[in-house]
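Student: the amino acid sequence is not available; the structure is as follows:
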């Protein structure tokens, strides 16, 4: 790949939308360009809901995989770890809903979707293994901080966050501040 060239590896649907839900010329033009390139690019009026559903899975599967080196399938099928996943997702959903997000996918279906991906390593685990900075703040810290702002308690998320931050620090991939 070279400058101004994007290499597409996987996936054919890219939901698009403006932050406030309006249907602007620029989002329609981008959708049209992606469709012309052979992709599906629906314009959504509630893109924030889709972002929250994506973050919902990332905020639990990514740190757990970095801590355990387990795949999505292993995380979602281990009974004890699955309980942690459920608690994290419940807390994340409560934060999102307090901010107006709607979760149209049931929690169990979201977990089943991750398990169905199989022996996949999350991006945070891949970053850890490759010695790259881990996306702890974007995927976990942000949700914990939003919980504080809206008054939603996130005890499981706070505990997992502390653990994955330490994991990142020990590996030299997260700032010690």
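Tutor: Nice, I can see it. Model, not experiment: these values are computed from the prediction. Numbering: from 1, shown residues only.
Student: from here on, contacts and neighbour counts on C-alpha atoms
Tutor: Noted.
Student: just the helices in this protein please.
Tutor: Residue ranges of the helices in the chain, as given by DSSP state H, are 25-36, 47-68, 72-77, 79-98, 107-117, 123-130, 136, 142-150, 155-170.
Student: got the ones you listed as a markdown table, with distance to residue 4 and mean neighbour count columns?
Tutor: Conversion of the helices of the chain to a markdown table gives the following (distance: least, CA to CA, whole Å; neighbours: other CA atoms under 10 Å):
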| stretch | distance to residue 4 | mean neighbour count |
| --- | --- | --- |
| helix 25-36 | 15 | 14 |
| helix 47-68 | 25 | 21 |
| helix 72-77 | 32 | 21 |
| helix 79-98 | 35 | 19 |
| helix 107-117 | 30 | 15 |
| helix 123-130 | 23 | 18 |
| helix 136 | 28 | 20 |
| helix 142-150 | 30 | 17 |
| helix 155-170 | 32 | 18 |
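Student: below is an additional structure, to be compared with the one above:
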């Protein structure tokens, strides 16, 4: 089995390490100092008491790697269209593309079965680049639950979690998905197979949609924005609107709004990824986390006034910071 991790930062590095431990022929596409450190010293993973290093193929030229059984994309969503053509150099007819990316995936309405069947989402796939170049039939969904960081070039530290939920857009338990799940489990990860992966995607999106922009706008931690009554009210209103949008396209929410907010509060004094990106001057994941919900809301005629207001504010904040791609 050959697997390429495209975008081997913190989460990609964690996956690559686990797959290498499982004996998979795994390679990574990375760049900069992180790539050079992995080439010279291997990929080091720090996870609790574990501190180990694996050697693997690392490159910034995917064209040299040849066809893969799976390409796991761990880039931020807005970065993928620009490299889509290079990703296709890793394909043969059987290659699966695993979207381990925050937000709603570009293939969302493929084999959805509803009135929006095969609808392209402009906010996450401008001009349908991924739909056209990858082909939705290659897609396997993946919801990433762990928190990890690149502690220094070549070194990934796992903060919490080991679960990567997998699901086919059709809901079937395919051989290719089960094979990937087995490989991840062999590397010490949890890889539950979901027949309704979109439900899991929305539960995670629910938090990202609201916690991230509110945190970035206020420069406050998760704990602070959930405990301060006014920001908690904004977060709750955004989640209520998003739930209406999700339910309109068939999503089943297994928990209620207040329980989801309580889960965010329990994380504690943590800066969201959007706030971290703002502070570091990096492009912010606004479209895949927020704009896409507004886009779908327009298609199903669901009003989202609070989401709209927060989206406008965070877009301008990001533009002023040079962090809106």
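Tutor: Sure, I can see it. Note that the structure is a prediction, hence the values are computed from the model and not measured.
Student: sorry, back to before: can you add distance to residue 8 of structure 1 and give the helices of structure 1 back as a markdown table?
Tutor: Written out in a markdown table, the entries for the helices of structure 1 read as follows (distance: least, CA to CA, whole Å):
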| stretch | distance to residue 8 of structure 1 |
| --- | --- |
| helix 25-36 | 12 |
| helix 47-68 | 19 |
| helix 72-77 | 22 |
| helix 79-98 | 30 |
| helix 107-117 | 19 |
| helix 123-130 | 17 |
| helix 136 | 25 |
| helix 142-150 | 28 |
| helix 155-170 | 29 |
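Student: now do the strands in the stretch 51-200 of structure 2.
Tutor: With DSSP state E, counting those that start in this stretch as the criterion, the stretch 51-200 of structure 2 has strands at 57-59, 70-73, 96-99, 139-144, 147-152, 155-160, 164-167.
Student: residue 13 of structure 1 is nearest to which of the helices of structure 1?
Tutor: Proximity to residue 13 of structure 1 (CA to CA) singles out helix 25-36 among the helices of structure 1, at 9.4 Å.
Student: what is the burial count for residue 38 of structure 1?
Tutor: One way to gauge burial is a neighbour count; for residue 38 of structure 1, by other CA atoms under 10 Å, it gives 10.
Student: contacts only, for the counterpart of it in structure 2.
Tutor: Under the alignment (TM-score structural alignment), residue 38 of structure 1 maps onto residue 188 of structure 2. Shown in contact with residue 188 of structure 2 (CA atoms under 8 Å, 6 or more residues apart in numbering): residue 18.
Student: please apply the same query to residue 31 of structure 1.
Tutor: For residue 31 of structure 1, counting by CA under 8 Å, 6+ apart, the contacting residues are 16, 41-43.
Student: identify the residues contacting the residue nearest to residue 28 of structure 1 when sequence neighbours are not counted.
Tutor: Leaving out its chain neighbours, the residue that sits closest to residue 28 of structure 1 by CA to CA, 6 or more residues apart in numbering is residue 43, at 7.2 Å. Remark: with contacts taken as CA under 8 Å, 6+ apart, residue 43 of structure 1 is in contact with 15-17, 23, 27-28, 31.
Student: what's the most distant pair in the residues you listed?
Tutor: When these are compared pair by pair using CA to CA, the farthest-apart members prove to be 15 and 23, with a separation of 12.9 Å.
Student: gap between the aligned residue in structure 1 for residue 171 of structure 2 and residue 47 of structure 1?
Tutor: If you follow residue 171 of structure 2 across to structure 1 using TM-score structural alignment, you land on residue 21. Using CA to CA, to the nearest Å, one gets 7 Å for the distance from residue 21 of structure 1 to residue 47 of structure 1.
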